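S.K.: sharing a model that was predicted from the sequence below.
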Amino acid sequence: MFRTACLFVGLMLAAPAVSTAQSFDYPNARQGTVVDDYFGTRVADPYRWLEDVDSPQTRAWIEAENAISKPLLAKLPERPAFEKRMTELWNYERSGTPFTRAGKRFYLRNDGLQNQSVLYVESPIGATPRVLLDPNTLSTDGTVALAGTVVSPDGRWLAYGLQRSGSDWLEFRFRDIASGEDRTDTLKRMKFSEVSWTHDSAGVFYSRYPAPPAGADPGTFDDLANQKLYYHVLGEDQARDRLIYERPEQPRLGFAGEVTADGRWLVVSVWEGTSQNLLYAKDLQTPDAPVFDGPLIGLVDEFRADFLLIGSQDSRLFVLSNDGAEHKRVIAFEPLKNATAEVVIPEGPDTIDTVTRAGDELIVLAMHDATHRLRRYGLDGEALGEIGLPGLGSVTEVEGEAGQSTLYYGFESFLQPTTQYAYDLDRGQGSVFFAPQLAYDPDDYVTEQVFYRSADGTRVPMFISHRKGLSREQTHRTYLYAYGGFDLAQTPSFQVERLVWMERGGIFALANLRGGGEYGEAWHRAGTLQNKQNVFDDFIAAGRYLVAQRWTTPRQLGINGRSNGGLLIGACVNQAPGLFAAAVPTVGVMDMLRFQKFTIGWAWVSDYGSSDDAGMFPSLRAISPVHNVNPDADYPAVLVTTGDHDDRVVPGHSFKYTAAMQAAVQGDARPVIIRIDTKAGHGGGKPVAKKIEESADIYAFLWHYTGL
């Protein structure tokens, strides 16, 4: 098959030789002559052809690369042990956070090695649970995943989203909860949208993108423009759905419509990038007009901050915002009064992560030095105390209903798998709803939090986890992970693969870099646009701290990051190649001059800036992994990973980076290889079998190439 493909593309690629321990003969990727002019600066893009991921030339290159990487990874001596132990530990029953609607309780449950978790319902609450939806029956290989569930207010209908092969594209269907049968109507062309029921359970608001022109391929990597907000009446064909809101003059805007729990308000959030949004409202109980007639009421008419709906109380809308509050605060709008929002819960020293309306309270999830605190407030903002958490960790999800006294939440740490709790707000008492059981002793491990200084003196936190009693008289293999972007905080989380790494005597470290949301908007902005270099400085400083404290050495330090974190790894490998022994950039944003030209990439301009801006171009070129590969550098071993259906960070990023790196390191004894997963995307919905396979490859690679 490989030989035929090579002949078809005119001998563009040379067949790969068998790799040895001393050298790697990579495919001879053709270097094209494309040169772009950025404000008078000419920049070569020799691997532009790899952006066309479905062309015969690119498919042949993919085949040639996998012919190198698959055998190498399969033959790593550590891999069988990693896969065996990961499979053993992954085989434990686990539960999602329960939620209740109309006297029924719902939750996801996985018996261990099921590729996808199964949705169960208790009707009424406390009854024997029964299977409501099993995604494992929808595909033979587990690549169809459940991607969102919304129960109608009357508890009769389940709207559920399906995600195929890891793509961000969604299809929503409707199931009768009592009978388990689906209706015939289906919602398609959905991406970055959920559904929200009207209070009468007659239909849902949702957003979709236009269908492609007649005869065009509705492909995975479609450009995203002209999203519109619709209302769908249950039982009708999607073609009859009512258009609610659009902005044709601004095709990049996206819309999210959400109905408050009491059914009174439709709140529409308008977004363009990954931060800042507009906010509008519509009173659905207006007595003198049809429910959807009339204009929306403008609550926020300019992009200046983030505004996230929490819930409502009669005429008030509770919103979480960082408008005038670096650490966020809760405010309340009264749309019918058209008055300025009032502050309900003021900004404090800890950054607010989320707020949930439950019972007659607002439950605030806040972060203190990248760990969670769960606090109770009245609807008037009165502080009612704190819900005690088991230790240094994270609340994974909070679920509650207005008027219902039971709150559910999940808690996890680096050493404790996600445990689900029920908390009675009236009594102030909590209990375990579901506790998973794994074949290991968490008391054998320890997590500590340290603080180190970055290049400019900024104090940065980092978690370090390992077996108890690990000798400090010698250094150890260390796996350093980080993200650093888009206001996303990296709090402690449990992952089986990290536990296996620690079981073998390795150290796991998580650094909380600028660009994330750990310390509010100032911390986020300090890692964006022209400040993006701070993120890489923070990560490099984390590695140097681990070496200086004699946890590890540069020959024992492995690094990994995903998505924006893949950019982090690529940039740091370029900037400090001698600090790391092995690096795994996963689904990374590697071409910082062209990321905005693919699928949803334009939405990241708010964090990254754009090469179309003369002021941002120099900064982006300076950090772009593809454009800063140095043939004279002494690079670590590199394993690039991506999915062929990744329509968020398109695989062309990883393809171009791999080709550039391989051209620079020809003849080096340390490999630069790429693992290209099929029927896989950015990571969402990945079946357990694929997760174990990928994790075994990554961790065996890191362990092997961090050995002295």
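M.R.: Done, it's in. Numbers count the residues shown, from 1 in each chain.

S.K.: alpha carbons only for contacts and neighbour counts from here, please
M.R.: Fine.

S.K.: do you know how far the nearest residue to residue 111 once chain neighbours are set aside is from residue 114?
M.R.: Once flanking residues are discounted, residue 111 sits nearest to residue 93: 4.3 Å by CA to CA, 6 or more residues apart in numbering. Here residue 93 is placed at a distance of 10 Å from residue 114 (CA to CA, to the nearest Å).

S.K.: can you check residue 384 too?
M.R.: When CA to CA is applied, the distance between residue 384 and residue 114 equals 41 Å.

S.K.: second structure for comparison follows:
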Amino acid sequence: MPRRPAACPSTASSSVVSALPSTDPAAPSAGTSAASQQQQHWPYPAARRDDSIVDTLHGQRIADPYRWLETANSTETKAFVEAENKVAMDYLKQDSRQAAYKQTISQLQSYDVVRYIRKKPNYYFISYSATGVNGLSDIYRQQTLNGKQELFIDKNTLSKNGTLFVGAFEHSLSGKFLAYSTGLSPQDTTIRVVCAEDVEDLCKDKGHTTDVVRGGTSFSITWTHDERGFFYVKSAKPSDKQASSDANAGPGNALYYHRVGTQQSQDQLILSSEIAGRIATIDISSDGKWLMVNLDKKGAISVWAASIDEGGKGVPQKPSFRKLADTGEGSYSYIGTHGGRFYFTVSEGIPQSKVVAYDTNAPNDGFVDVLTVKDGQRISSAYVIARNHILVQYFQGSVSTLAVYKMGTDSHVRDIKLPPGMVNFILTQQQERRKINHSSSRCM
């Protein structure tokens, strides 16, 4: 049956309290009369008093006769705690309301949570799981947020009995393909492709293509905008040949391009981590023209980019990478591209998080600060929205705030008010004016 997350448990005291059994100590439990409860005796364990323990503080003698209880692992303290627990459990067991308490609390804490949501031109793709449950869930699709749901991927077909690790799910730009990875570990997965519509000579709706890509890492599936194929990362082998002219040595992994409908043996080696270290992240620019790569060499991060736009001809055989920056220990996360400028958030390894930009038309200028934060704030994430705006999420303490800035001029447009709490993730789409919030501490 299609699933939809239940409404969050109401915080209104009337609805919660009315669902619980009476907690009035004067009210007898079912099957136990008030008279019999008054006659019952619950002997509390005697605690040894040691009057020899006396401290002198500021000239005053302070007795501490039960200090021996501070030695939690002593035989005497353990025996006293066990005796206390026995009294408590004996009392609780005779109270018939306990089963009702447990059932009510379990019901209040059990509801479906959205774990995964993506919007594509024809469908929303959504996955739910019960609170407290991690791991893979079924994926559903629906044409509108409130529309009828249909099962798109049955989790049992991906990993029977939960024996396989299930890694990335990545939709192509239009949503007609979904690539996903499964394996025995995050560093050794197999990537497969399922169709969300009939694709001539490849697959039927909800059917798999013939693509099987082995050895990929769990995070690394990135589609090109033309939907002809995707980039992925796998552990480097001695036989992998260098695809770049830069020859700095370094162990790690390798970046490949796989074209849908072809054999893995035909995949292009795009970049070997021998040039500068382990491939940490890969992104396609929001205009689809650039491949962005973060490389990690012994903790030092460098940012690279290569043009993959050849006038509709597909990914070039040997993309030419340019190093945008050596960032040291900073973590650069790509946001989007506007007017030849790459936007990134920088959130680790520096005193304050910020948004920076790199102008491909003025490469000698390097990264330029676009937005810095006030003391006590931290930029958690940023997204391109409505084609030419940036939505920035701030953390201050345990509270999330959102603000919108205009790309190009980098001017502040407005703040978005949120109820108190912390936003877990935000779904945005650059071409649309809609955002979807998901909160870990409140319903939205």
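M.R.: Alright, I've got the coordinates. Remember, predicted model here, so these are calculated numbers, not experimental data.

S.K.: superposed, what's their TM-score?
M.R.: Aligned and superposed, the two chains score 0.64 in TM-score terms (TM-score structural alignment, normalised by the length of the second structure); 325 aligned residues with a CA RMSD of 3.4 Å.

S.K.: sorry, back to before: residue 384 and residue 114 of the first structure: which has the busier surroundings?
M.R.: Set side by side, residue 384 of the first structure and residue 114 show more neighbours around residue 114, with 18 against 13, by other CA atoms under 10 Å.

S.K.: any idea how many residues pack against the residue nearest to the more buried one when sequence neighbours are not counted?
M.R.: Taking CA to CA, 6+ apart as the measure, residue 114 of the first structure lies nearest to residue 688, with 6.6 Å between them; neighbours along the chain are not counted. Neighbours of residue 688 of the first structure under the rule other CA under 10 Å: 20.

S.K.: so where do the helices sit in the first structure?
M.R.: For the first structure, the helices defined by DSSP state H occupy 2-8, 56-74, 79-90, 496-503, 521-525, 533-548, 564-575, 605-608, 617-623, 652-664, 688-705.

S.K.: mind checking the ones you listed for the one nearest to residue 320 of the first structure?
M.R.: Between residue 320 of the first structure and the helices of the first structure, the tightest spacing by CA to CA is seen for helix 521-525, at 13.4 Å.

S.K.: mind giving me the packing neighbours of that closest one?
M.R.: Judged by 3 or more CA pairs under 8 Å, 6 or more residues apart in numbering; DSSP states H and E, helix 521-525 of the first structure has no packing partners among the helices and strands.

S.K.: so which bit of the second structure is it matched to?
M.R.: Matched against the second structure by TM-score structural alignment, helix 521-525 of the first structure finds no partner residues.

S.K.: also stretch 496-508 of the first structure?
M.R.: Following TM-score structural alignment, stretch 496-508 of the first structure has no partner segment in the second structure.

S.K.: for that stretch, buried residues please.
M.R.: Using 16 or more other CA atoms under 10 Å as the test for burial, stretch 496-508 of the first structure gives 496-503, 505-508.

S.K.: quick check, nearest of those residues to residue 569 of the first structure?
M.R.: The shortest separation between residue 569 of the first structure and any of these is 16.1 Å, and it belongs to residue 508 (by CA to CA).

S.K.: just give me the match in the second structure for the residue nearest to residue 111 of the first structure.
M.R.: Residue 93 of the first structure maps onto residue 112 in the second structure, by TM-score structural alignment.

S.K.: residue 234 of the first structure versus the aligned residue in the first structure for residue 208 of the second structure, what's the distance?
M.R.: Using TM-score structural alignment as the criterion, residue 208 of the second structure maps onto residue 182 of the first structure. Taken as CA to CA, the spacing of residue 182 of the first structure relative to residue 234 of the first structure amounts to 11 Å.

S.K.: who has more neighbours out of the two?
M.R.: Under the criterion of other CA under 10 Å, the comparison of residue 182 of the first structure against residue 234 puts residue 234 first, with 18 against 15.

S.K.: what separation do you get for residue 108 of the second structure and residue 90 of the second structure?
M.R.: Counting by CA to CA, the separation of residue 108 of the second structure from residue 90 of the second structure is 26 Å.

S.K.: wait, I meant residue 416 of the second structure
M.R.: If you measure residue 416 of the second structure against residue 90 of the second structure using CA to CA, the figure is 53 Å.

S.K.: same question for residue 161 of the second structure.
M.R.: 40 Å.

S.K.: kindly report the same for residue 382 of the second structure.
M.R.: When distances are taken as CA to CA, residue 382 of the second structure and residue 90 of the second structure turn out to be 55 Å apart.

S.K.: the two: who's more crowded?
M.R.: When residue 382 of the second structure and residue 90 are compared for neighbours, residue 382 comes out ahead with 24 against 11, by other CA under 10 Å.

S.K.: residues in contact with that one?
M.R.: Residue 382 of the second structure makes contact with 335, 345, 390-393 under the criterion CA atoms under 8 Å, 6 or more residues apart in numbering.

S.K.: what's the counterpart of it in the first structure?
M.R.: Under the alignment by TM-score structural alignment, residue 382 of the second structure pairs with residue 355 in the first structure.

S.K.: same question, residue 430 of the second structure
M.R.: Aligned by TM-score structural alignment, residue 430 of the second structure pairs with residue 402 of the first structure.

S.K.: so what's the residue count around that match?
M.R.: Applying the criterion other CA under 10 Å, we find 18 residues in the vicinity of residue 402 of the first structure.

S.K.: thought residue 310 was touching it, still the case?
M.R.: No - in terms of CA atoms under 8 Å, residue 402 of the first structure does not count as a neighbour of residue 310; the distance is 11.1 Å.

S.K.: can you work out which residues contact both of those two?
M.R.: residue 357.

S.K.: right, I'll leave it there.
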